[in-house]
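Engineer: Quick one, structure for this:
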Amino acid sequence: MKLTYEEQYLMLVRKVLNEGKWIYNERTGVRCLTIPRAVMEYELTPESVPLLTTRPSYPVSAVAEIIGYIRRYEWANEFADIGSPTWFKNANETKAWLANPYREGEDHLGEVYGAALPEEYIRDVLQNLQDGIDNRGLKLDWWQPESFARACLRPCLSDHQFQIIDETVHLTSVQRSTDLMCGKNFNALQVYFLGMFGAKIAKMEGGTAMHIMNNVHIYEPHLEGVEELLSRSPDLSAKPTFNIADWVNDYTDLMDMEDHAREYINVKGYKGVPQPKIEFELIA
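Structural biologist: Model (predicted):
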């Protein structure tokens, strides 16, 4: 019997606890239990949305962030205005960035994620996808080393490549660093949304999205929250669904508009649960 997303997630948490090695992370000054990699695959159907019932998932905020990348946002308040208030600390409290001459002031992030790519390049990829043209280069790659000096943070979930096979859209996404307790579920929702969005604008079936995660880790201060998480039982009765809004039929509906992320998705049947004790200061 095929495992649910939540079963796979909890198995991965246990794997890191049981097999992970202690690695000191210089950026945060904290030790992490770490394994080299993990891979998950998500079906691109409304019923396969990667949501959790043992801890809260945040689909609107996760989708808002990936929308902001495609729109090439460079300011934390831009992300917040569409539903993802996740960037203020990076913009305003990262010491190296505060001293960076490219920083333009409070809330400025610099050339993060999509802002590191030319607008024409993003448009070309999405237009070809929308037109059903797979040139083996339907690739959004936020990992642009020449932009790192002009950004507050290097991308974590950095590489997305669409493929069209037999009138079906597939996606492969690669992540360089995977914070299992803070970022992983957020990122899973982003991979899933991007795949669903690709299928919607191409007017094709959704296939699968493969999520390749490198450096999968749990920070030492998160272990108490992990214990609480693993003491909970998944809600097997929950049957949430996720759809891209009916009005979204063109990539420009997302890229060229300023709508809030909630306008792009319809999530039904999902109930939030209390968050385990997890300190969200440590990310990536």
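Engineer: use CA for all of it now, contacts and neighbours both
Structural biologist: Fine.
Engineer: element containing residue 233, please.
Structural biologist: Take DSSP states H and E as the rule and residue 233 turns out to sit in neither a helix nor a strand.
Engineer: Please provide the structure for the following sequence as well, for comparison with the first:
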Amino acid sequence: MKAYLELCQRVIDEGVWIENARTGKRCLTVINVDLEYDVSDGTLPVLTTKKLFWKPAIAEMLGYLRGYQSAKQFRDLGCNTWNANANENADWLANPFREGEDDMGRCYGVQGRGWRNPEGREIDQLRKIVDDLSRGFDDRREIMTFYNPGELDRACLAPCMHTHTFSLVGEHLYLTSYQRSDDLPLGHGFNQVQVGWLLMIMAQITGNKPAKAFHKIVNAHIYEDQLEQVRNIQLKREPYALPKLKINPDIQSLEDLETWVTIDDFELEGYRHHPPIQYAFSV
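Structural biologist: Next up is the predicted model:
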């Protein structure tokens, strides 16, 4: 939590105003951020200086692991974050590859579970990683990437947090997650939870122990219509201690995640937080 607040202050102090072509808004921007989360004792990196709706964050990542392509599928899991990008993005609405209402195209989990090579063969990146880690094997290629340059024109949004690399050292599992673009007031809280959760759930279904997650961000920014709230509300609040995440121990495999798991299989203990802040969302 302290590292997040320091990052927000760094953007305010050192950031440069950049005009974002997609949103038509200016944002204060810095390049290169490294964050680290120790989840070995079940601590989940949840923002406490505002209320974070952590269950939709987990639901979104669960949808990615299932390879979902429809905003409706995410809604059914309890996550509404894809409604606007699937149905209100003017460029996507005019895209000939869009397959109707709620279609997100070939982005995020679709690539993680069915990345297409030049011959059109689909590669299940996640399945390979789970199989390797479950037998205690790490070939230093335990990588799941949502970024497929050949299909960016077939997606409503290029992936922001785009690549996850798992590293097994003995029985301890590490995760390095790469993010090209980070909306600090609005999206970052989701992403931070997802990085921690992904490491914990992958350790559980592969029979390993979660260690540390490393969150690498290229472009961190605050939009101009968010700046006042960050400076005058969130940065003036004192953070609380981080909560612990309890995961249903019956979740033992990738097949469990694909079939019956819901957000009710996760419980956050000791989550104390300040009131929510309604930050502007940029489509």
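Engineer: Please enumerate the helices of structure 1.
Structural biologist: For structure 1, applying DSSP state H gives helices covering 5-19, 59-70, 76-81, 88-92, 95-98, 119-130, 184-202, 223-230, 251-255.
Engineer: Take those and write them to JSON lines, including distance to residue 30 of structure 1.
Structural biologist: Formatted as JSON lines, those follow (distance: least, C-alpha to C-alpha, whole Å):
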{"stretch": "helix 5-19", "distance to residue 30 of structure 1": "16"}
{"stretch": "helix 59-70", "distance to residue 30 of structure 1": "25"}
{"stretch": "helix 76-81", "distance to residue 30 of structure 1": "25"}
{"stretch": "helix 88-92", "distance to residue 30 of structure 1": "18"}
{"stretch": "helix 95-98", "distance to residue 30 of structure 1": "17"}
{"stretch": "helix 119-130", "distance to residue 30 of structure 1": "36"}
{"stretch": "helix 184-202", "distance to residue 30 of structure 1": "18"}
{"stretch": "helix 223-230", "distance to residue 30 of structure 1": "12"}
{"stretch": "helix 251-255", "distance to residue 30 of structure 1": "38"}
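Engineer: Let me know which of the ones you listed is the nearest to residue 243 of structure 1.
Structural biologist: Residue 243 of structure 1 lies closest to helix 184-202 among those, at 7.9 Å (C-alpha to C-alpha).
Engineer: helices or strands next to the closest one in the packing?
Structural biologist: Packing partners of helix 184-202 of structure 1 (3 or more C-alpha pairs under 8 Å, 6 or more residues apart in numbering; DSSP states H and E): helix 59-70, helix 119-130, strand 157-165, strand 168-175, strand 205-219, strand 241-244.
Engineer: Comparing these, which comes out most buried?
Structural biologist: Highest mean neighbour count of those: helix 59-70, a mean of 24 (counted as mean count of other C-alpha atoms under 10 Å).
Engineer: sorry, back to before: for residue 238 of structure 1, find the nearest of the helices of structure 1.
Structural biologist: Across the helices of structure 1, closest to residue 238 of structure 1 is helix 5-19 (C-alpha to C-alpha), at 11.3 Å.
Engineer: List the buried residues for the closest one?
Structural biologist: Within helix 5-19 of structure 1, the residues scored as buried using 16 or more other C-alpha atoms under 10 Å are 5, 6, 9, 10, 12, 13, 16, 17.
Engineer: and for it, what are the contacting residues?
Structural biologist: With contacts defined as C-alpha atoms under 8 Å, 6 or more residues apart in numbering, helix 5-19 of structure 1 is touched by 33-35, 38, 40, 42, 50-53, 180, 216-218, 226, 230, 234.
Engineer: so what's the residue most central in space within structure 1 up against?
Structural biologist: For structure 1, residue 187 is the residue whose C-alpha lies nearest the centre (C-alpha atoms, centre = their mean; 2.5 Å). When contacts are counted by C-alpha under 8 Å, 6+ apart, residue 187 of structure 1 is found next to 62, 157.
Engineer: ok, back up a step: would a markdown table of the helices and strands packed on helix 184-202 of structure 1 with distance to residue 92 of structure 1 be doable?
Structural biologist: Output for those, formatted as a markdown table (distance: least, C-alpha to C-alpha, whole Å):
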| stretch | distance to residue 92 of structure 1 |
| --- | --- |
| helix 59-70 | 18 |
| helix 119-130 | 26 |
| strand 157-165 | 22 |
| strand 168-175 | 25 |
| strand 205-219 | 23 |
| strand 241-244 | 33 |
